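Enquirer: Sequence isn't available, so here's the structure alone:
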């Protein structure tokens, strides 16, 4: 399963507080990020408190894919950078 919503990289995205958003803070525009089934639950919680300026279609797609990953171990959520 995959999504292609894309994440519009803004200064707000890069300015997320790493203490409040440690999973999302790890996303960078030019690199890949991989979350395992245990990390995805933390990521989903961060998506719930994400500022509106950072939102978009990608949030719903990431949430849907994250829920698939949570269903079983040995599944991963990949964010692919440029």
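Expert: Sure thing, it's come through. Bear in mind the structure is a predicted one, so any value in this text is a computation, not a measurement.

Enquirer: C-alpha only now, for contacts and for neighbours.
Expert: OK.

Enquirer: Follow the chain on from the longest helix seen in the chain and name the next helix or strand.
Expert: Across the chain, the longest stretch assigned as helix under DSSP state H is helix 57-70. Later in the chain than helix 57-70, the nearest helix or strand by DSSP states H and E is strand 76-79.

Enquirer: Can you list the helices and strands that that following strand packs against?
Expert: strand 33-36, helix 37-48, helix 57-70 (3 or more Cα pairs under 8 Å, 6 or more residues apart in numbering; DSSP states H and E).

Enquirer: List the buried residues in the last one.
Expert: Neighbour-count burial for helix 57-70 flags 58, 59, 61, 62, 63, 65, 66, 67, 68, 69, 70 (criterion: 16 or more other Cα atoms under 10 Å).

Enquirer: here comes the other one, which I'd like you to weigh against the first:
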């Protein structure tokens, strides 16, 4: 399970998703050239996106094939992205196991 968090520069958790990303073939098989943000996630490592990367991530979300993310997680992901964009010195973390 990959958990999502918004953290500040001081590593303080500002918000977190209730739902996590289930690692499976749908996510593992994403083409990194078509999905450069989500295509580079790893199930056992953390991935951090800054504000500029979050813009790119938000462009990928509506194009994701069915089954990659649940509807609940998609809503939470968009909310967390907006929090990063609306704040200062915030980062979106995908925390792998």
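Expert: Okay, I see it. Remember, it's a predicted structure, so these values are computed and weren't measured experimentally.

Enquirer: Mind telling me the TM-score for this superposition?
Expert: The TM-score (TM-score structural alignment, normalised by the length of structure 1) is 0.92; 82 aligned residues with a Cα RMSD of 1.0 Å.

Enquirer: re the thing from before, columns distance to residue 5 of structure 1 on top of the helices and strands packed on strand 76-79 of structure 1, output as a markdown table?
Expert: Below are these laid out as a markdown table (distance: least, Cα to Cα, whole Å):
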| stretch | distance to residue 5 of structure 1 |
| --- | --- |
| strand 33-36 | 16 |
| helix 37-48 | 15 |
| helix 57-70 | 5 |
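
Enquirer: Among these, which comes closest to residue 77 of structure 1?
Expert: strand 33-36 (5.1 Å; Cα to Cα).

Enquirer: Would you check how far apart the counterpart of residue 65 of structure 1 in structure 2 and residue 28 of structure 2 are?
Expert: Using TM-score structural alignment, the equivalent of residue 65 of structure 1 in structure 2 is residue 80. Per Cα to Cα, to the nearest Å, residue 80 of structure 2 is found 22 Å from residue 28 of structure 2.

Enquirer: do residue 79 of structure 2 as well
Expert: Distance, residue 79 of structure 2 to residue 28 of structure 2, by Cα to Cα: 24 Å.

Enquirer: re the thing from before, kindly present the buried residues of helix 57-70 of structure 1 as JSON lines, with separate columns for distance to residue 8 of structure 1.
Expert: As requested, these are arranged in JSON lines below (distance: Cα to Cα, whole Å):
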{"residue": "58", "distance to residue 8 of structure 1": "9"}
{"residue": "59", "distance to residue 8 of structure 1": "11"}
{"residue": "61", "distance to residue 8 of structure 1": "14"}
{"residue": "62", "distance to residue 8 of structure 1": "14"}
{"residue": "63", "distance to residue 8 of structure 1": "17"}
{"residue": "65", "distance to residue 8 of structure 1": "18"}
{"residue": "66", "distance to residue 8 of structure 1": "19"}
{"residue": "67", "distance to residue 8 of structure 1": "22"}
{"residue": "68", "distance to residue 8 of structure 1": "23"}
{"residue": "69", "distance to residue 8 of structure 1": "23"}
{"residue": "70", "distance to residue 8 of structure 1": "25"}
